[in-house]
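Novice: structure for the following, please:
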Amino acid sequence: MKQSVKLIAGNWKMNGSAASLAEIEALRADAGRGEWRVEVVVFPPSPLVERVARAAGGSPIEVGAQDCRAEAAGAFTGCVSAELLHDAGARWVILGHSERRQGLGETSAGVAAKVEAALRAGLHPIICVGETLAERDAGEAETVVAAQVGASLPDSLRDQTFTLAYEPVWAIGTGRTPTPADIARMHEVIRSAAAARLGPVAADMRVLYGGSVNPANAATILATPGVDGALVGGASLKAADFLAIIHAA
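Specialist: Just a heads-up that it's a prediction; the model follows:
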């Protein structure tokens, strides 16, 4: 059975600084009231992972990284392995984010290799898929997303717990969101593609929605059938906004 607790993931992207630890303290204070009904993970930039993990220690807040290298070690200047991230305190990792697929040319095969690395290091992967506006306008959205799912999930996930995130590329950072019916339909497509690739284990995965989630639309999105949580971008940078989303679930 699919995990019933929703997951709210905050992707800081290339934002934040040591001063941002105050936002973690604000999250901790709110979590201490014992009213959270969701699982919460914060994904700061790599240089902040260890400090955020320390600041969140002993609280319900978990910490993840925004990407990893597929190799465990080696001459890869500027890259960070899954093992190094785990050692710094990360327990989750985002893989295949649309900004990396679109801007850095990441392929689904490359994402699958990074999923293997995450599992090797004991990180829980959130695997992102999604279509561009051109692909949606051409009527190719479902085909594109199903193909990404199939090619991004390695065989080793058959006995693992993992999460997928649907990110319509055209909605990220634009303030635009698909209709609840569009979101529900694409989540069905994602579940079907994952089941076709991996079999029954797909029934246990959570599928998050990511694409301009904010305090104003969070309740509607999180109440949409098939949505098991949210991958939040800019609205996760300030505790007040992120908490509004956490409490909307």
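
Novice: use CA for all of it now, contacts and neighbours both
Specialist: Fine.

Novice: grab the longest helix from this protein for me.
Specialist: helix 180-198 (DSSP state H).

Novice: could you say what helices and strands it packs with?
Specialist: With contacts taken as 3 or more CA pairs under 8 Å, 6 or more residues apart in numbering; DSSP states H and E, helix 180-198 sits against helix 141-152, strand 206-209.

Novice: most tightly packed of the ones you listed?
Specialist: strand 206-209 (a mean of 26; mean count of other CA atoms under 10 Å).

Novice: and after it, which helix or strand comes next?
Specialist: Using DSSP states H and E, the helix or strand that follows strand 206-209 towards the C-terminus is helix 218-222.

Novice: what residues does the most far-flung residue of the chain relative to its centre make contact with?
Specialist: The C-alpha centroid of the chain is most remote from residue 75, which lies 27.9 Å away (CA atoms, centre = their mean). For residue 75, the contact set (CA atoms under 8 Å, 6 or more residues apart in numbering) is empty.

Novice: where along the protein do the strands fall?
Specialist: 7-11, 39-43, 61-65, 92-95, 124-129, 163-166, 206-209, 229-232 (DSSP state E).

Novice: so which of those strands gets nearest residue 194?
Specialist: Closest to residue 194 of the strands of the chain is strand 163-166 (CA to CA; 9.2 Å).

Novice: one more, for comparison:
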Amino acid sequence: MRKKIVAGNWKMNLTLAQGEQLINDILQAGLKLGEGQEVVVATPFPYLTKAKSLLKNYPGFFVAAQNCASEKSGAYTGEVSAEMLQSINVDYVILGHSERREYFQESNAILAKKVDQALAFGIKPIFCCGEPLNIREAGTQNAFVAKQLEESIFHLSAEEFKKIVIAYEPIWAIGTGLTASSAQAQDMHAFIRSQVAAKYGNEIALHTTILYGGSAKPGNAAELFACPDVDGGLIGGASLVAADFVSIIQKLG
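Specialist: Next comes the predicted model:
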């Protein structure tokens, strides 16, 4: 049985006090996670140790960083290495988010190095992939996403790949007013799983968790999570509102 995950990406939001209040509000909801279900909170770097402390007695709750460096150490002012994240017991790291690709020019090759760094220090990558509007309109989204997978994570051994979580972001449907239907989400998730199967075999593909990262909300989460190849969500704005985030988690079933 593959893991079902709801991960909240806070991005560059909230003060430490606001973040602490948000986590406490989520915990006070008394969520009962089922077998194989996880909640991941991806806070800004300065809040990771606090988040880890608040969640330490709650099974099924984990902490993620939103990025890590492509190098192990050295003269890289402002960077945070995977080894540093390991030293504070971070569980997951989000890599390849569409905002990192667009605003910070992160290439597939750079992301391959970041994935390697995370795995070398025992941190599980949540690897993001997805296509912009011009690619979707051209009908070449499958080839575009396949290239992202091939160049960033398909160099891994089978044992390494088992530690990867994939998150599909339909970039064209995030903050644009356009909406990806559950059928469109399922189609791409099924395609991604087929690519994993072609590379690593059906057994690994069936156990690979693939999250939907396209503006999931309480109103559409149940329909999305009911799709056979959608294993949860990477949640942006809705993860900053405790009631909304809790509602989405409850839709995991």
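
Novice: related to what we said a few turns ago, for the helices and strands packed on helix 180-198 of the first structure, which one sits closest to residue 229 of the first structure?
Specialist: Comparing those by CA to CA, strand 206-209 comes nearest, at 4.6 Å.

Novice: returning to what we had before: okay, the strands of the first structure in JSON lines with distance to residue 198 of the first structure next?
Specialist: As requested, these are exported to JSON lines (distance: least, CA to CA, whole Å):
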{"stretch": "strand 7-11", "distance to residue 198 of the first structure": "22"}
{"stretch": "strand 39-43", "distance to residue 198 of the first structure": "25"}
{"stretch": "strand 61-65", "distance to residue 198 of the first structure": "25"}
{"stretch": "strand 92-95", "distance to residue 198 of the first structure": "18"}
{"stretch": "strand 124-129", "distance to residue 198 of the first structure": "14"}
{"stretch": "strand 163-166", "distance to residue 198 of the first structure": "13"}
{"stretch": "strand 206-209", "distance to residue 198 of the first structure": "14"}
{"stretch": "strand 229-232", "distance to residue 198 of the first structure": "22"}
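
Novice: out of the ones you listed, which comes closest to residue 29 of the first structure?
Specialist: Of all the strands of the first structure, it is strand 61-65 that lies closest to residue 29 of the first structure, at 10.9 Å by CA to CA.

Novice: show me what the closest one is packed against.
Specialist: Using 3+ CA pairs under 8 Å, 6+ apart, strand 61-65 of the first structure sits against strand 39-43, helix 49-56, strand 92-95.

Novice: which of the ones you listed sits most buried?
Specialist: Using mean count of other CA under 10 Å, strand 92-95 ranks as the most buried of these, with a mean of 27.

Novice: picking up where we left off before, tabulate the helices and strands packed on helix 180-198 of the first structure in a markdown table, adding columns for distance to residue 162 of the first structure.
Specialist: Below are these laid out as a markdown table (distance: least, CA to CA, whole Å):
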| stretch | distance to residue 162 of the first structure |
| --- | --- |
| helix 141-152 | 12 |
| strand 206-209 | 7 |
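
Novice: now for these, which one comes closest to residue 47 of the first structure?
Specialist: Here strand 206-209 is closest among these (CA to CA), at 25.6 Å.

Novice: thinking again about what came up before, what are the buried residues along the longest helix of the first structure?
Specialist: Across helix 180-198 of the first structure, burial judged by 16 or more other CA atoms under 10 Å covers 180, 183-184, 186-195, 197-198.

Novice: now the residue positioned nearest the centre of the second structure: how far from residue 94 of the second structure?
Specialist: Centroid-nearest residue in the second structure, with CA atoms, centre = their mean: residue 126, separated by 4.1 Å. Plainly put, residue 126 of the second structure is 5 Å away from residue 94 of the second structure if you go by CA to CA, to the nearest Å.

Novice: what residue in the second structure is paired with residue 208 of the first structure?
Specialist: Aligning on TM-score structural alignment places residue 208 of the first structure opposite residue 211 in the second structure.

Novice: which residue sits closest to residue 129 of the first structure, ignoring its sequence neighbours?
Specialist: In space, and not counting its chain neighbours, residue 129 of the first structure is closest to residue 166: 5.3 Å by CA to CA, 6 or more residues apart in numbering.

Novice: counterpart of the one you found in the second structure?
Specialist: With TM-score structural alignment as the criterion, the equivalent of residue 166 of the first structure in the second structure is residue 168.

Novice: just give me the neighbour total for that match.
Specialist: 25 (other CA atoms under 10 Å).

Novice: which ones are touching the aligned partner of residue 10 of the first structure in the second structure?
Specialist: Residue 10 of the first structure maps onto residue 8 in the second structure, with residues paired by TM-score structural alignment. Residues counted as contacts of residue 8 of the second structure (CA under 8 Å, 6+ apart) are 39-42, 234-236, 238-240, 245.

Novice: repeat for residue 69 of the second structure
Specialist: 79-82, 114, 117.

Novice: which residue packs closest to it, ignoring adjacent ones?
Specialist: Distances taken as CA to CA, 6+ apart put residue 81 closest to residue 69 of the second structure, at 4.9 Å, once the chain neighbours are dropped.

Novice: these two touch, right, the one you found and residue 73?
Specialist: Yes - assessed by CA atoms under 8 Å, residue 81 of the second structure is found in contact with residue 73 at 6.5 Å.

Novice: of these two, which one has the most company?
Specialist: The neighbour comparison of residue 81 of the second structure against residue 73 (other CA under 10 Å) goes to residue 81, with 21 against 13.

Novice: contacting residues for the more buried one?
Specialist: Residue 81 of the second structure neighbours (CA under 8 Å, 6+ apart): 68-73.

Novice: to the chain's geometric centre, what's the distance from stretch 234-249 of the second structure?
Specialist: 14 Å (CA atoms, centre = their mean, to the nearest Å).

Novice: residues in the first structure matched by it, start to end?
Specialist: Residue span in the first structure matched to stretch 234-249 of the second structure, by TM-score structural alignment: 231-246.
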